[in-house]
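J.: What shape does this take:
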Amino acid sequence: MELTYGNITGIALLLLTGLSAGLCFTWANAITPGIGRMDDLSFLRAFQNMNRTIVNPLFIIVFFGPFFLSPLHLYTLKNVSSEVTLLLIFAAVCYIGGVVLVTIFGNVPLNNILDKTDLSALSRENLKTLRASFEDRWNRLHLIRTVTAIISFLTLIITVSQSTKQ
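T.: Reported below is the predicted structural model:
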């Protein structure tokens, strides 16, 4: 395989989308169900701590990489079929709409509310209320992110197989 700018952006896009899909899957499959078994205070503290540590340079690269690489990769491709182009557009729309926008407008506002809360100052009843207003909604939004990240990743894998046929 000749290493071209299009190949490099495609490999990076595939890798970062796969890492994001894996991250979302791991949270949905193990992390949130695991901490979901905790009492209200422990759950909320664990979530605060995870939210405070996950936003780091490596996470930013993995999470926002596909957002920037999708249009760049489409731009670099010259002689691909319209089928591959449509698959790439579909993968981008899934990732940008279902992962990035849902995160920014859904999960992050919930995370910010939780982050600003002094949990030690809340009564048991207030902790229960906060958790009830946070957990189910956050998990529903995260399910959207998980499914769309996986669909985007799978679609990119399909584009690789379609591209190699040309």
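
J.: from here on, contacts and neighbour counts on C-alpha atoms
T.: Will do.

J.: for Val84, what are its contacts?
T.: Taking C-alpha atoms under 8 Å, 6 or more residues apart in numbering as the criterion, Val84 is in contact with Thr159, Gln162, Ser163.

J.: Next, the structure of the following sequence, for comparison with the previous one:
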Amino acid sequence: MGITTLIAVTMSGLMAGVFFAFSTAVMPGLADLSAEHARGAMRRMNGRIQNPLFLLVFLGTAVLCGIEVFQGRIVGGLLYIVGCFLLTMFVNVPMNNRLERTDDAYWPEYLRKWTLWNHVRTVACLAATIILLLGF
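T.: Alright, predicted model coming up:
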């Protein structure tokens, strides 16, 4: 296993852990709050997650997985790129942006849909980690 693969595996695993934590603890915890408080907390987390370290891991993994695709580890690389990076950019981020612009009435729909797609991201990152480790 080359250094690029090792780093891609590690970083994809980190992303799987972030998404797993949201799926199993953060979102269920927010679901216990009123819409006003939950929406406010999620908006704050959405702002905080946009930090250099998270963005380095999130974007850096996409770049490394792109390299993995070109080196023949197509399945693992594409699992991360499509199931994590593109899904985040085209599904979760637009929902986050809508959460910023709307009132508390959107919260129940947001919670349900965002969490569902986050489960998909969790599985995709975990699968990418395993498949890259296996060399595919």
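
J.: Just the contacts of Val84 of the first structure: which are in helices?
T.: Among the contacts of Val84 of the first structure, the members falling in helices are Thr159, Gln162, Ser163 (criterion: DSSP state H).

J.: now, among those, which is nearest to Leu14 of the first structure?
T.: If you rank these by distance to Leu14 of the first structure using C-alpha to C-alpha, Thr159 comes first, at 10.0 Å.

J.: And for that closest one, nearest residue in space, chain neighbours not counted?
T.: Nearest non-adjacent residue to Thr159 of the first structure, counting by C-alpha to C-alpha, 6 or more residues apart in numbering: Val84, 5.6 Å away.

J.: From Leu114 of the first structure, how far off is that neighbour?
T.: 42 Å (C-alpha to C-alpha, to the nearest Å).

J.: and if you look at Ser42 of the first structure?
T.: Going from Ser42 of the first structure to Leu114 of the first structure by C-alpha to C-alpha gives 13 Å.

J.: which one of these two has more residues nearby?
T.: Neighbours around Ser42 of the first structure and Leu114, counted as other C-alpha atoms under 10 Å, are more numerous at Leu114. The numbers are 19 against 15.

J.: I figured the more buried one hits Gln48, correct?
T.: Yes. Using C-alpha atoms under 8 Å, Leu114 of the first structure makes contact with Gln48 at a distance of 6.6 Å.
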